[in-house]
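whatever this is, show me its structure:
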Amino acid sequence: MINFNGKIFKDDDLFLNHTNRALKYGDALFETIKVVNSKIFFLEDHYFRLMASMRILRMKIPDNFTMEFFENEMLTTIQSNHKENLAVRVRFTVFRDAKGYYLPHSNNISYIVETDTIDAPFYLLNEKKHEIELYKDYFINSGLLSTLKTNNRIINVIAGIYANENDYDNCLLLNENKNVVEAVNGNIFVISGKTIITPPLTEGCINGILRKQLLNIIDKTNEYTIEERAISPFELQKADELFITNVIKGIQPVTKFRKKQYSNEVGKDLLKKLNVAARLI
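Sure, this is the predicted structure:
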């Protein structure tokens, strides 16, 4: 069952048409949210990121689009799918709902809420092989728009296809300065000793919710030092660890990049701290 503007439809019901601006122009934003037993992980962060992104894209935010409304629409959709007591991945998509070409006739919005069941209620460390490579055919532009979760993710799509065709588990994306920005499906962290490095938002990486949580966790500990700075591909083979983060999987350790093999001790430690933070929500 899918929630479209507050009405519940069956998965195979037709409720969109060829004029949809998300389809025609990628004029849409989305949030991917983890919900366990009807408990929404990092609700405030998701809501405020969506609101900020809508303002940047000049979308009109309805007066009733409060955090309580945002929460209720997700829980209503979960209940309609009888998943109240399961671990669920929610995709909340907002698109500009107007006719027009590049210039829309209005900035009004519509929304769609979808749910999928996932296996793990909390974050688990996946220690299976996770080999990566650089994707160099196309580049992410550094700047504010690249940090938003818009529907314009074509580089991520073709980089994922490239990884699959060449038997890699993931690819790292570069910006126009040839610096490492992120992975196909999340932010990247590089560990050298007790120093943890991740690209700043000015490099064009997605403004990830898990990225924000880990920055807060690391900032509060005396065990590690965090640096937000540009990362050269040459640094990857000198690092002790690499891991990728997103709100569904948590922390995914990288096991191999070219001839370099990585450990996962820091990632394992931070995952414990992340689960503590998630339980305190």
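
C-alpha only now, for contacts and for neighbours.
Will do.

so what's the spatially closest residue to residue 112 that is not a sequence neighbour up against?
Leaving out its chain neighbours, the residue that sits closest to residue 112 by CA to CA, 6 or more residues apart in numbering is residue 4, at 4.6 Å. Counting by CA atoms under 8 Å, 6 or more residues apart in numbering, residue 4 makes contact with 110-113.

and residue 42, by the same measure?
Contacts of residue 42 (CA under 8 Å, 6+ apart): 209, 278, 281.

okay, those residues in CSV with distance to residue 190 next?
Formatted as CSV, the contacts of residue 42 follow (distance: CA to CA, whole Å):
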residue, distance to residue 190
209, 18
278, 23
281, 27
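
can you select the buried ones from these in ChimeraX?
Provided next is the ChimeraX selection string for whichever of these are buried by 16 or more other CA atoms under 10 Å:
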select :209
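
can the contacts of residue 42 go into CSV with extra columns for distance to residue 242 and secondary structure?
Output for those, formatted as CSV (distance: CA to CA, whole Å; DSSP: H, G, I helix; E, B strand; the rest coil):
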residue, distance to residue 242, secondary structure
209, 18, helix
278, 22, helix
281, 27, coil
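
one more, for comparison:
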Amino acid sequence: MVNLNGKLFSSEAEILTHKNRGLKYGDALFETLRCIKGDLFFWEDHYFRLMASMRIVRMEIPMEFTMEFLEGEIKNTIVENQLENEAVRVRVTVFRNDGGLYSPLTNTVSYLIEVEKMESPFYLISENAYEVELFKDYYVNRDMLSNLKSTNKILNVVASVYAQENGCDSCLLINTDKHVVEAIGGNLFVVHGDTIKTPPLADGCLDGIIRKKIIEIVEATEAYQFAEESISPFELQKADELFITNSIVGIQPISKYRKKVFKNEIGKNLVGKLNAKARMAQTS
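All right, here's what the predicted structure looks like:
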């Protein structure tokens, strides 16, 4: 079952019309997160990112859209799907209500909550091969809209098709300055020795929640140095490790880029710290 504005519908129900602005114009934002037995991973971070994004795109934030209200709606949807004792993937989509062409008739919004069962309650490091390639057909813009978790993801879709056509698991995206920005499904981190580096938001990468948590972990760990700097494609084959982060997988190691095969030592170390951080957030 899915939750549309507080009402529960069968997941097969046809509840959105051809007038939906998320469908017609990509006029929507979304958050994906983990929920483990009723505990939402990093919910406060997700909530405040959603509220900030709604302000940036000039959506009207309803008075009832408190952190407690949306958390309750998510948990109610999980219970109605009989997943309260499971690891759950949650997606909350907020879209401007119907009406208008590019210029909307209203800035009021609706929300849709979807949930599905996951296998693992915590973040795990995959030992499977994961090969990436650079996607150079189209570019990420260096602006604030690129930082948002919006449904304007046609670049990511086309890059995913390119990856499938070329036998890769994912692609790395570049911006208009030809700097590597992120992967199709998350933020990118590059490891050189004890330095862990990720592109700055000014380069156009997603303002990812797990990106933020990894930065906090690295900055608090004496064994590592952190750098938030632009990444040249030429750096990739010189790196010791590459990994991708997002709220569902946590840390996805990259095993191969072109002819370079990468280690996966720091990624394994960080995933334990990430799980510990998630548990601390749940109990605080």
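
map the residue nearest to residue 112 of the first structure across to the second structure for me.
Alignment note (TM-score structural alignment): residue 4 of the first structure maps to residue 4 of the second structure.

and the gap between that match and residue 93 of the second structure?
According to CA to CA, to the nearest Å, residue 4 of the second structure and residue 93 of the second structure sit 10 Å apart.

try residue 162 of the second structure
26 Å.

find the residues that touch each one of residue 4 and residue 93 of the second structure.
Common contacts of residue 4 of the second structure and residue 93 (CA under 8 Å, 6+ apart): 111-113.

what number of residues lie near residue 189 of the second structure?
By other CA atoms under 10 Å, 26 other residues sit near residue 189 of the second structure.

what's the distance between the closest residue in space to it that isn't next to it in sequence and residue 224 of the second structure?
Spatial nearest neighbour of residue 189 of the second structure, chain neighbours left out: residue 198 (4.7 Å); criterion: CA to CA, 6+ apart. Residue 198 of the second structure is 13 Å from residue 224 of the second structure, where distance means CA to CA.

which of those two has more residues huddled nearby?
Neighbour totals were compared for residue 198 of the second structure and residue 224, and residue 198 leads with 22 against 16 (other CA under 10 Å).

touching, the more buried one and residue 235? I think so.
No: Residue 198 of the second structure is beyond contact range of residue 235, at 11.9 Å (criterion: CA atoms under 8 Å).

which residues in the stretch 151-284 of the second structure form helices?
Residue ranges of the helices in the stretch 151-284 of the second structure, as given by DSSP state H, counting those that start in this stretch, are 154-165, 209-219, 233-236, 265-283.

any chance of those helices in CSV, plus distance to residue 21 of the second structure?
Output for those, formatted as CSV (distance: least, CA to CA, whole Å):
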stretch, distance to residue 21 of the second structure
helix 154-165, 16
helix 209-219, 26
helix 233-236, 36
helix 265-283, 34
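
nearest to residue 256 of the second structure, out of these?
Closest approach to residue 256 of the second structure among these is made by helix 233-236 (10.2 Å; CA to CA).

from the contact counts, what lies against that closest one?
Using 3 or more CA pairs under 8 Å, 6 or more residues apart in numbering; DSSP states H and E as the contact test, no helix or strand touches helix 233-236 of the second structure.

just give me how far it sits from the chain centre.
Helix 233-236 of the second structure sits 23 Å away from the centroid of its parent chain (CA atoms, centre = their mean, to the nearest Å).

got the buried residues for stretch 71-82 of the second structure?
Using 16+ other CA under 10 Å as the test for burial, stretch 71-82 of the second structure gives 71, 73-78, 81.

actually stretch 2-21 of the first structure, not the one I wrote
Buried residues in stretch 2-21 of the first structure, counted by 16+ other CA under 10 Å: 2-4, 6, 8, 20-21.

quick one, strands of the stretch 1-150 of the first structure?
For the stretch 1-150 of the first structure, strands defined by DSSP state E, counting those that start in this stretch occupy the ranges 2-4, 7-9, 28-36, 39-40, 87-96, 109-117, 131-140.

returning to what we had before: including neighbour count and distance to residue 138 of the second structure, could the shared contacts of residue 4 and residue 93 of the second structure go into JSON lines?
Formatted as JSON lines, those follow (neighbours: other CA atoms under 10 Å; distance: CA to CA, whole Å):
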{"residue": "111", "neighbour count": "18", "distance to residue 138 of the second structure": "31"}
{"residue": "112", "neighbour count": "20", "distance to residue 138 of the second structure": "30"}
{"residue": "113", "neighbour count": "24", "distance to residue 138 of the second structure": "31"}
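
what's the match for residue 59 of the second structure in the first structure?
Residue pairing (TM-score structural alignment): residue 59 of the second structure is matched to residue 59 of the first structure.

counting neighbours, what do you get for its match?
Residues contacting residue 59 of the first structure under the criterion other CA under 10 Å number 20.

kindly report the same for the one 5 residues further on.
Neighbourhood size, residue 64 of the first structure [other CA under 10 Å]: 9.

got it, and the one 4 residues further on?
For residue 68 of the first structure, the count of nearby residues is 11 (other CA under 10 Å).
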